[in-house]
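*Asks:* Need a 3D model of the following:
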Amino acid sequence: MTVQRKPRPSVPSSSGQSKVGNGLTGEGAEGAKNLWKKNKSCQQKLNICTYNTRTLVGEDKLIDLENELEHINWDIVGLSEIKRRGEELVELRSRSMFYYKGRDNDSNSGVGFLVNKNIKDKTISYRNSGDRIAQIIIQLTERYRLQIIQVYAPTTNHDEEEVIELYEEVYKLIEEEKTHFKIVMGDFNAQVGKKDDEKETSVGNFGYKKRNERGDLLVDFAEANKLK
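*Replies:* The predicted structure is shown next:
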């Protein structure tokens, strides 16, 4: 018996796709290049994490998170599902910076960042695209910048169109910021599993669980935009 795979909806791409839902056309976003190998003068080590907090409503939750982070080396933590309302940038008792964006009328979703006090002066900007996507720009050196996009994707009980719109917004941010290094991270509510096709370059040979439809979308997006 042969099984025909359900056609995948198109995802925003920097190549191979002439048009996406918002009318953008790809002009060649190249993803992250390992320029550090070529220029040792800009070598530095950053510890970057992503974490689904389930909730950061209440100052006690935020204090608990800060206390836990004292046990690991970290510079930037991308946060998903913080469930705080509104938008704010605050300096915490540890002197680290906490940026978040949530909904105005209810305590669902929400994304943000914790930026360590040791690197906060290198943070150029904070920005959001709704309550599911946030980004920061880090000035690594005089020449090199790093863009980090934090994502909290809709769960499987949401319409697929909502997920496609999220990827389109992420694509817009990738294209708009001309940085040398780019990281897209977060909770995509997807199962990627292991490499499904030898032509795939964004996925390795080992993975947990079997890939689902949301995993197909994530891999397609990574392949189209030369992400790993």
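*Asks:* When you work out contacts or count neighbours from here on, use the C-alpha atoms and nothing else.
*Replies:* OK.
*Asks:* Do a quick rundown of the strands in the chain.
*Replies:* Assigned by DSSP state E, the chain shows strands spanning 48-52, 76-80, 87-91, 97-101, 111-115, 123-128, 133-139, 145-152, 181-187.
*Asks:* Most tightly packed of these?
*Replies:* strand 111-115 (a mean of 28; mean count of other CA atoms under 10 Å).
*Asks:* circling back to that earlier point, with distance to Asp216 added, can I get the strands of the chain in CSV?
*Replies:* Compiled in CSV, these are given as follows (distance: least, CA to CA, whole Å):
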stretch, distance to Asp216
strand 48-52, 21
strand 76-80, 21
strand 87-91, 32
strand 97-101, 28
strand 111-115, 23
strand 123-128, 25
strand 133-139, 20
strand 145-152, 17
strand 181-187, 15
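*Asks:* Before we compare anything, build this one as well:
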Amino acid sequence: MNQLSKFKYDIIGLCKTRAKVESRTKWIQIGDELVIGEGNGQQRVGGVGFIINSRIASHVIEVQIHSHRIATLKLDIGRKTPLLIIQIYAPHKEYGIDEIEKFYSEVETHLSQPAYQKIVIGDFNAQLGPKDTNQRYLGKFTSGTWDKNETGELLVDFADASKLFIINTLFQKPPNK
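*Replies:* Got it, this is the predicted structure:
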């Protein structure tokens, strides 16, 4: 955790933690909080959580670990509308389309909470491929070197239905990232 002192951050979303048990820890030396949900049973699959900088810890309304794939953090950001951060770790395509659609349905349930500004962060385990001209919520920097896979299609449909931009596509990244 000494590595964190090299970075400026308010919140770090964690996924694929594979933790055995759910835990909440406060680091005495720096005052930051670590909240981790447990992985999925014996397989220790998934696991999501947050690292919350001590500067904003007093603004936290609530942290909830809903499953080994979804956690939420509610913050009072000093505006009329609080902020809801949804940290996710989506199933791989090997889990099958039914499991992935069930996951997106659960995320949509959290997005439907009224009176919150919303951000969804995490690993969607999706390849977007080149952008189609009719995809409104994608930037121009999708990965044109890979073909879009089925989970990529689901992510694009989810973003469109939820009116969420896929921010990772708005900025150019180095090759192979």
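*Asks:* Superposed, what's their TM-score?
*Replies:* Scored against TM-score structural alignment, normalised by the length of the second structure, the superposed chains reach a TM-score of 0.85; 161 aligned residues with a CA RMSD of 1.5 Å.
*Asks:* of all the strands of the first structure, which lies closest to Glu165 of the first structure?
*Replies:* Distances from Glu165 of the first structure to each of the strands of the first structure were compared by CA to CA, and the smallest falls on strand 133-139, at 11.3 Å.
*Asks:* Where does that closest one end up in the second structure?
*Replies:* Counterpart in the second structure of strand 133-139 of the first structure, with TM-score structural alignment as the criterion, is residues 70-76.
*Asks:* Run through who's touching the matching stretch.
*Replies:* With CA atoms under 8 Å, 6 or more residues apart in numbering as the test, stretch 70-76 of the second structure has contacts from 37, 48-49, 59-66, 82-89, 107.
*Asks:* now with 7 Å?
*Replies:* The contact list for stretch 70-76 of the second structure, computed with CA atoms under 7 Å, 6 or more residues apart in numbering, reads 48-49, 59-65, 82-89.
*Asks:* What ranges does the second structure have for its helices?
*Replies:* 97-111, 150-162 (DSSP state H).
*Asks:* Tell me which residues of the last one come out buried.
*Replies:* Under the neighbour-count criterion of 16 or more other CA atoms under 10 Å, helix 150-162 of the second structure has 151-152, 154-156, 158-160 buried.
*Asks:* and that helix, which stretch of the first structure?
*Replies:* Helix 150-162 of the second structure corresponds to residues 213-225 in the first structure, going by TM-score structural alignment.
*Asks:* Equivalent analysis for the longest one, please.
*Replies:* Residues 160-174 of the first structure are where helix 97-111 of the second structure lands when matched by TM-score structural alignment.
*Asks:* Which position in the second structure pairs with Arg95 of the first structure?
*Replies:* Match for Arg95 of the first structure (TM-score structural alignment): Gly31.
*Asks:* before we move on, the earlier item: so which of the strands of the first structure is nearest Tyr208 of the first structure?
*Replies:* Closest to Tyr208 of the first structure of the strands of the first structure, according to CA to CA: strand 181-187, at 15.1 Å.
*Asks:* got the angle for that closest one vs strand 145-152?
*Replies:* Strand 181-187 of the first structure runs at 10 degrees relative to strand 145-152, counting by axes from the mean of the first three to the mean of the last three CA atoms, to 10 degrees.
*Asks:* could you give the angle of strand 181-187 of the first structure to strand 133-139?
*Replies:* 150 degrees.
*Asks:* Need the contact partners of strand 181-187 of the first structure.
*Replies:* When contacts are taken as CA under 7 Å, 6+ apart, the neighbours of strand 181-187 of the first structure outside the stretch itself are 31-33, 50, 52, 78, 80, 145-153.
*Asks:* Pick out the most distant pair among those.
*Replies:* The most distant members of those, if one measures by CA to CA, are Lys33 and Asn52, lying 27.3 Å apart.
*Asks:* measure Val21 of the second structure to Gly39 of the second structure for me?
*Replies:* With distances defined as CA to CA, to the nearest Å, the gap from Val21 of the second structure to Gly39 of the second structure amounts to 7 Å.
*Asks:* When the two are compared, which one has more neighbours?
*Replies:* Under the criterion of other CA atoms under 10 Å, the comparison of Val21 of the second structure against Gly39 puts Gly39 first, with 23 against 13.
*Asks:* The more buried one against Arg69, yeah?
*Replies:* No - in terms of CA atoms under 7 Å, Gly39 of the second structure does not count as a neighbour of Arg69; the distance is 8.3 Å.
*Asks:* Mind listing the shared neighbours of those two?
*Replies:* With contacts taken as CA under 7 Å, 6+ apart, the residues that reach both Gly39 of the second structure and Arg69 are 46-47.
*Asks:* quick one: Asn205 of the first structure from Tyr167 of the first structure, how far?
*Replies:* Looking at Asn205 of the first structure against Tyr167 of the first structure, where the rule is CA to CA, the gap reads 24 Å.
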